[in-house]
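**Student:** for reference, the sequence and a predicted model appear below.
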Amino acid sequence: MTAKLVYNRPLAVSRAVYAIADKAQSNTQQYGRRPYGVGLLIAGFDETGPHLYEFLPSGSVLEYVGTAIGARSQAARTYLERNYEKFGDSSLEELVVHGLNALRDTLAQDKELTSKNTSIAVVGLDTPFKLLDDDEVVPWLEKLDSVSRSSHPVQTEEQPATETQPEPAAATTSTDAPADADAPADAAGAAGSDSAAEPRPDDDSNMDTTQ
């Protein structure tokens, strides 16, 4: 409100984030006060563009193009690291699918993303913050499934897989990281993307709490 009255413009995302961080950090310096026990992913859009910040309980703040927090979040971060170069040229639809793909990588094999454990948040240029829940998430989950099917077609008995000839060996590297729990990450976001997708706390896989 002060920024609007004094400067006639919305508060910059970075100033809002660092104000929260300063308040949290002061609790780590004073006797008798406990640090905040929560981590946050804060996404926003201002005159400098889209931003995604990770807030740590210690008061530290890190800005990312895409990141994730919560149980098994390393799997989501690995996906985002592999694909972040695509975010700048992606449409909103593609960015949301990237976020959902990152979240899906955090799930145990017997779990899946559903409208009951997934929410999608979107914010960007001329796009006020909007949160999609329940039935609004279903079309996005169906779109995610269709993208997966087109990328990994299933062979049927009528269309048996043809035997492929071996190709010359090529050097490859893998950045797969071991999962650290059976619960999905609390949140995953693509920051240059102006979008983030996050599972909701009522997921039966027990979540701890998304640039």
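**Tutor:** That came through, no problem.
**Student:** could you use CA atoms for every contact and neighbour count after this?
**Tutor:** OK.
**Student:** tell me the contacts of the residue nearest the centre of the chain?
**Tutor:** Nearest residue to the geometric centre of the chain (CA atoms, centre = their mean): Ala188, 1.5 Å. Going by CA atoms under 8 Å, 6 or more residues apart in numbering, Ala188 touches 66-69, 73, 76-77, 99, 102-103, 196-198, 210.
**Student:** between the residues you listed, which sits nearest Asp126?
**Tutor:** Among these, Ala196 lies closest to Asp126 (CA to CA), at 16.5 Å.
**Student:** second structure follows, compare the two:
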Amino acid sequence: MPSVLFDAKDVTKIEPITTSCGMVFAGLMADFRVLVRRSRKRSQTYKLTYGENQPISQLVKETAQVVQEYTQSGGVRPFGVSVLAAGYDEEGPHLYQIDPSGVYIAWKATAIGKGDQNAKSDLERRATAGISFDDMTLDDAIHHALQTLRTGMEGEMTKTNIQVGVVDGTTKAFRILSEEEVQDFLEEAR
């Protein structure tokens, strides 16, 4: 449990990169901030050059390349962070994981961080039970994500100790749910 002096409202694990892409991390927050800054800069340069958002796969590839270069360069340490990037482009929705070695993998659903093995097992159980991650509504996806998060999380989930970022297939936009929206989903998921 964090200190009573800790101000959680200024700590976010989810960051928007473009209007249609966001990232979440497990690991060192300072390293994540460096990657977010670089990813935003590259995306903005791409948009200014080509007049459209950068494809998610290209953004992830470039971010992973930066992470990988730090594993081989002298005088710098590797990034201590694992990242999930979710976004929407002309090819549809995407979810990628970038690990600290710079390897990136596309997923339909996955988890990172503390309790990720329990969460991944839960996701695999859901998939083998016939749940299709490709065809579910946004609300259903949020419910499944919260139920999966609950399997790997210690303590009670509340609107103040979790964050939810979504890519809406209708608007093709990335956004972070408000605490009130998270509370509504938590109440429905009980």
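**Tutor:** Structure's in. What do you need? Just so it is clear, the structure is predicted and the values come from calculations on it, not from any experiment.
**Student:** what's the TM-score once they're superposed?
**Tutor:** Put the two chains on top of each other and the TM-score (TM-score structural alignment, normalised by the length of the second structure) is 0.70; 143 aligned residues with a CA RMSD of 1.5 Å.
**Student:** now do the residue nearest to the centre of the first structure against Val13 of the first structure, distance only.
**Tutor:** Computed as CA to CA, to the nearest Å, the Ala188 of the first structure to Val13 of the first structure distance reads 18 Å.
**Student:** how about Glu142 of the first structure?
**Tutor:** Going from Glu142 of the first structure to Val13 of the first structure by CA to CA gives 33 Å.
**Student:** which one of the two is surrounded by more residues?
**Tutor:** Neighbours were counted for Glu142 of the first structure and for Val13 using other CA atoms under 10 Å; Val13 has more, 20 against 12.
**Student:** what residue in the second structure is paired with that one?
**Tutor:** The equivalent of Val13 of the first structure in the second structure is Ile56 (alignment by TM-score structural alignment).
**Student:** how about Tyr64 of the first structure?
**Tutor:** In the second structure, Tyr64 of the first structure lands on Trp107 (TM-score structural alignment).
**Student:** was I right to think its match contacts Tyr96?
**Tutor:** Yes: counting by CA atoms under 8 Å, Trp107 of the second structure touches Tyr96, with 5.9 Å between them.
**Student:** would you map the strands across the second structure?
**Tutor:** With strands called from DSSP state E, the second structure shows them at 14-18, 21-27, 81-89, 92-98, 104-106, 165-168, 173-176.
**Student:** reformat those strands as CSV; add distance to Asp134 of the second structure and mean neighbour count.
**Tutor:** Shown next, in CSV, are the strands of the second structure (distance: least, CA to CA, whole Å; neighbours: other CA atoms under 10 Å):
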stretch, distance to Asp134 of the second structure, mean neighbour count
strand 14-18, 23, 21
strand 21-27, 18, 23
strand 81-89, 13, 23
strand 92-98, 9, 20
strand 104-106, 13, 17
strand 165-168, 13, 20
strand 173-176, 17, 19
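**Student:** just the helices in the first structure please.
**Tutor:** Assigned by DSSP state H, the first structure shows helices spanning 2-7, 13-26, 73-83, 92-104, 138-151.
**Student:** what is the neighbour count of Lys23 of the first structure?
**Tutor:** 13.
**Student:** counterpart of it over in the second structure?
**Tutor:** Under TM-score structural alignment, Lys23 of the first structure pairs with Val66 in the second structure.
**Student:** if I look at its match, how far off is Gly102 of the second structure?
**Tutor:** 7 Å.
**Student:** what would the strands of the second structure look like in a markdown table with distance to Gly75 of the second structure?
**Tutor:** Shown next, in a markdown table, are the strands of the second structure (distance: least, CA to CA, whole Å):
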| stretch | distance to Gly75 of the second structure |
| --- | --- |
| strand 14-18 | 28 |
| strand 21-27 | 21 |
| strand 81-89 | 18 |
| strand 92-98 | 22 |
| strand 104-106 | 24 |
| strand 165-168 | 35 |
| strand 173-176 | 36 |
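**Student:** how about these, which one is nearest Ser39 of the second structure?
**Tutor:** Nearest of these to Ser39 of the second structure, taken as CA to CA: strand 14-18 at 6.7 Å.
**Student:** that closest one packs against which elements?
**Tutor:** Contact partners of strand 14-18 of the second structure among helices and strands, from 3 or more CA pairs under 8 Å, 6 or more residues apart in numbering; DSSP states H and E: strand 21-27, helix 29-50, strand 173-176.
**Student:** which residues of the first structure does it align to?
**Tutor:** With TM-score structural alignment applied, strand 14-18 of the second structure matches no range in the first structure.
**Student:** could you tell me the angle between that strand and helix 56-72?
**Tutor:** With axes from the mean of the first three to the mean of the last three CA atoms, to 10 degrees applied, the angle from strand 14-18 of the second structure to helix 56-72 works out at 120 degrees.
**Student:** neighbours around the aligned residue in the second structure for Gly37 of the first structure, how many?
**Tutor:** Gly37 of the first structure maps onto Gly80 in the second structure when the alignment is built from TM-score structural alignment. Applying other CA under 10 Å, we find 16 residues neighbouring Gly80 of the second structure.
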